[in-house]
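Q: this one's structure only:
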């Protein structure tokens, strides 16, 4: 803490000045953890989150009535003093805070409790563009002072009852000093949160049960804060050592398991990265394109989960390494990417997709910008549309848009059409990761448990891929057309990818093409596609270039270049040119089902348990017991049948 914070000076006395929230967080958080459920924050109105928070014990029940404080009133403990004045303040209609205290030989012997409108207001920020509500301090002199007696009891040495502002007993529940979530309410909130019930409904159930908002000693914001804290990913006691032991055990079981642990100067865990042997082997086949973002778990846990995600031959998400990081800054990301590249033998992906800035997403949702981005098939067309956009809305001097324009090659679709993305998008992959971990991670998951559950989820991923492999070889999706082109893909592509080709053949029926020009072996076609929008059709025009000598086709939509799937516009031209067999460059090995990929034979650390002698003995004993129980049950039925016959 700095000199402006409340602190104990050399004489053991607290400064009288009220302190800023940010400077007090560590100190007060420690006090709060020690006090647990017997303590509550004493501060100003709910709207003023930056006001001084002071922890004071709660002893009296909420339904007890108390008399006005008087000098010489005695109490058995300081807790009882604080609880009494808190109850009186709620009854009278004001909030309280601890102003100062003194200690003698390490024992607190004096305390002053004041009205939260006492003292002078201090500005919380110098940035006028980000105003923070203030509590309208009025210099109120209402307070009590309590002293410790030699026999351990406390008495009120000074009492000031007069306030220089109005009081509101009916709204006293909004003061932070009067808020407390009961143990039963906490349990209800956590259970409902685990069940996936949204916070608003979760809170409303408590409102209904209590008979109205006025009967609750907390608000929806308090519930949200509690749930957020309950969701934090805790390292837990001994968690760091358990995590290290886990990684060492995994590496011992399979030398291909890779992990790095980053600690700070005090040897406290800061970041971790790990990748199993199967993920490392799969990177050789699917490491050309990855997505990386920390959106999943970021808002649930203290340490954001940072997965490196690729896509396999079925279009399924596949984990290629993962990290848990302490913060999302440049140094941390540099550390994480270095670890990952070292793990993958320095082989960098050809393309990395990260989550776009949220402000950019909101802007793209605006119709004019959306049209400019996604209706521009070429870079030249985009440049013209962007220029028209700025002129139409007079945005030439908009610094934010100018910044976006400078980075256009990293996010504008027209500039990314020559990059293969394997059909990946950040939104789809993030949603896939959400579904991937659902059922394995909950609000009380510790860091060690998270890594264990990561392995469980990875097993499910491997099983899902194995099932898709089986289906692709044993189930055939029928062709929609009689074209040999479609049959060519049906024979070699996985079912998931053939479905995408199948969809393009269906949409090909909505396309009409016309020859624009022909120069030697190269023909240029205009393809008009009719797209249903609501109750009417709109026309979209694309250009397709076809080289008859090389059997090469290229469309301005660039679907093949980006997704690795031939588009309906190209298929329409190929049909017109009576092409029956495509060159192999259009049948990507990436989507084929008839290629043996060595990574599928690699055993991961989480599979090694089956090779453990103890595990084998356990499985053998269990199987023998099951057979014995089955025989015993059969023998019992036979004896019963025999008895019936005898009778």
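A: That came through fine. Since we're looking at a predicted model, the values are computed, not measured. Residues are numbered from 1 along each chain as shown.
Q: hey, let's count contacts and neighbours off CA atoms from now on
A: Will do.
Q: quick one, strands of the stretch 51-200 of the chain?
A: All strands of the stretch 51-200 of the chain, identified by DSSP state E, counting those that start in this stretch, fall at 54-57, 74-75, 96-104, 107-115, 143-148, 154-160.
Q: which strands and helices sit next to the fifth one?
A: Pointing back at strand 143-148 there. Judged by 3 or more C-alpha pairs under 8 Å, 6 or more residues apart in numbering; DSSP states H and E, the packing partners of strand 143-148 are strand 107-115, strand 154-160.
Q: just how off-centre is that strand within its chain?
A: 47 Å (C-alpha atoms, centre = their mean, to the nearest Å).
Q: repeat that for the first one.
A: Between the mean C-alpha point of strand 54-57 and the mean C-alpha point of its chain there is a distance of 33 Å (C-alpha atoms, centre = their mean).
Q: list the contacts of that strand.
A: 28, 31-32, 35, 38-43, 79-80, 82-83, 97-98 (C-alpha atoms under 8 Å, 6 or more residues apart in numbering).
Q: included below, for side-by-side comparison, is a second structure:
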């Protein structure tokens, strides 16, 4: 057999599978020969790769070998290295299947001829579907890469991306897997591997992105620091809408740094507030190098500068460094500990010591928590500790010393919007799992936070509109309830209405209020007829911002027909929506060529997203829908490219003008400086390295020592309800017949 194969006369995809020998085939180039053999290998169940070669005296390659991917012997592994590396099986089994091509020059034209072809393999061959999963045959087409970037910005998970592409192919095998998408997303938005960019990489990109946000939105606030090695150290940013909301909703703040979903494992701190609809709102974010006093002081100082006001109260965990930083930077703010973080330590502290009495101790502890006054709390605390013999316990002593940080009797005079735990900030952390992951870069992290911020903004706008469309109904005919209905949001009014209805079950006796079923429990109230001031010993209004049932009963008893405005706080009343979509900014849209598509382009974008969502959620895609979607994508890309061409040229010109400008002096690296200061001084952005991977606090992973049975603490088994060394998973009672 003698034939000639050229790149123009025969397509690789038309290669017949029944060909068993390639000997004497001619190719115009070495690459053409390899491409042909690579396609031959794919159809016959293996992967081809380049082997050795022979060169002439002048260094020209005259012979080339293409071999099977199973050629050669497996490389030996040293025992010490094998323990640390992944133990992957080798595919090499000394397979001899190969072809050799030689170069012959006739009439001044290169001609590569297959001189030898060994067909037989000493291993099983794969099917066409199976060989497509090998790494050599996997690739992501350019059009699919563009779609993946769009899906990533929309917060679509990888599994849904795979479902979309499978539906788009209508049963045809994909040339990539979910792992390939993860690897592709591990690169920055420009497709550059960040690990290959130690300087001007991830850190430079995120600072540039924040600078661009500040240029489009003058009220956007950001700040960062770098260490002595030029690496990014701390970073924080606050959206303009969050700064606008500070006047009403930054009086109560939750701050938590337990979230570390980024590739550098930097602690992510988020400031969470509560709006007039009872919803969590994002009031700022930061990424820190460590959780030390200087780091927290830097965060609180800059956040206070952005907000322009000190919060009334702040809720955190029991981190000592955070507590000391708050005392210095927020001296006028009441600091409280999360009660949930305290209670979760009780089983470890007291279950082994109290054994069967542990559950009774917990019930008694909750009764102590609900004492209204400091005196009643301390008396009940002393009685509880004495009855369980915990007077000398170090944990009890530490809790009592810090009682003004967690005991409600000490916190009720301060406004906390009714919060006693950091559950909201932790729920925000769980909410962000849908936007970021452990390999999220800094640029992607900021973009993900923006999407989360917009999601919370949408919820606020929706709740504001719902209050207008569906006003709450009254249950009584009192003017007190009518005025509250007109002023308060539906969320606040429902809380108020509940207290108003329950006030009918209470009886007034002088300055005391008591429930008709429990006359022994009484609440002291103080009313001033001149100013209509009402004060209750439970201090519910001071703590939650909603009048308690006792105060409402006292007001009605003293003939107050209309609720004074001072008991309708502005933060609980209906307000115009502060949180709006960031993209509604006209200047920001005009500055972005991708967003500035005009009415026609916007229609294409909406059509595309609608059809893409339909296609991704459908198990069987219609061919006409896929065809129309392809047309929409092509039209949108053409329109966007034509719009963005001018902007790209302008950007390139600006970048050329900055070449050769001096770097920022290293003496400024330890200071907290803005990019604007650096650019005004040197005409360019700082050179900032990526931060190192942060070593987290606590026991290092993999360093846990085995604990003998005698050293373990007893714990409560949920199966047998006894204090023991087992739990519900291995309880002996389960094995009894």
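A: Arrived safely, thanks for sending. Quick caveat, the model's predicted, so the values are computed rather than measured.
Q: how alike are these chains, TM-score-wise?
A: Overlay of the two chains. TM-score (TM-score structural alignment, normalised by the length of structure 1): 0.56; 411 aligned residues with a C-alpha RMSD of 4.2 Å.
Q: determine which two of the contacts of strand 54-57 of structure 1 are furthest apart.
A: 28 and 80 (20.3 Å; C-alpha to C-alpha).
Q: map residue 498 of structure 1 onto structure 2.
A: Here residue 498 of structure 1 is matched to residue 493 in structure 2, going by TM-score structural alignment.
Q: just residue 396 of structure 1 next, same as before
A: In structure 2, residue 396 of structure 1 lines up with residue 391, judged by TM-score structural alignment.
Q: give the contact list for its match.
A: 385, 397.
Q: likewise residue 624 of structure 2?
A: Applying C-alpha under 8 Å, 6+ apart, no residues qualify as near residue 624 of structure 2.
Q: residues of the helix or strand harbouring it that come out buried?
A: According to DSSP states H and E, residue 624 of structure 2 maps onto helix 623-657. Residues of helix 623-657 of structure 2 classed as buried: 626, 629, 632-633, 636, 639-640, 643 (neighbour count, 16 or more other C-alpha atoms under 10 Å).
Q: ditto for stretch 588-599 of structure 1
A: Result for stretch 588-599 of structure 1 [16+ other C-alpha under 10 Å]: buried residues 590-593, 599.
Q: among these, which are in helices?
A: Among these, DSSP state H puts none in helices.
Q: ends of stretch 304-320 of structure 2, how far apart?
A: 20 Å (C-alpha to C-alpha, to the nearest Å).
Q: repeat that for stretch 362-377 of structure 2.
A: Terminal-residue distance, stretch 362-377 of structure 2 (C-alpha to C-alpha): 15 Å.
Q: can you tell me what sits against that stretch?
A: Here stretch 362-377 of structure 2 makes contact (C-alpha under 8 Å, 6+ apart) with 380-381, 384, 407-410, 537-538.
Q: thinking again about what came up before, report the buried members of the contacts of strand 54-57 of structure 1.
A: Buried among these (16+ other C-alpha under 10 Å): 28, 32, 39-43, 79-80, 82-83, 97-98.
Q: just the ones of those in helices?
A: When these are checked against helices (DSSP H), the matches are 28, 32, 79-80, 82-83.
Q: dump those to CSV, plus distance to residue 454 of structure 1.
A: Listed next are these as CSV, based on distance: C-alpha to C-alpha, whole Å:
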residue, distance to residue 454 of structure 1
28, 35
32, 32
79, 45
80, 48
82, 47
83, 46
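Q: of the contacts of stretch 362-377 of structure 2, which pair is most distant in space?
A: Within the contacts of stretch 362-377 of structure 2, 384 and 537 form the most distant pair, 23.0 Å apart (C-alpha to C-alpha).
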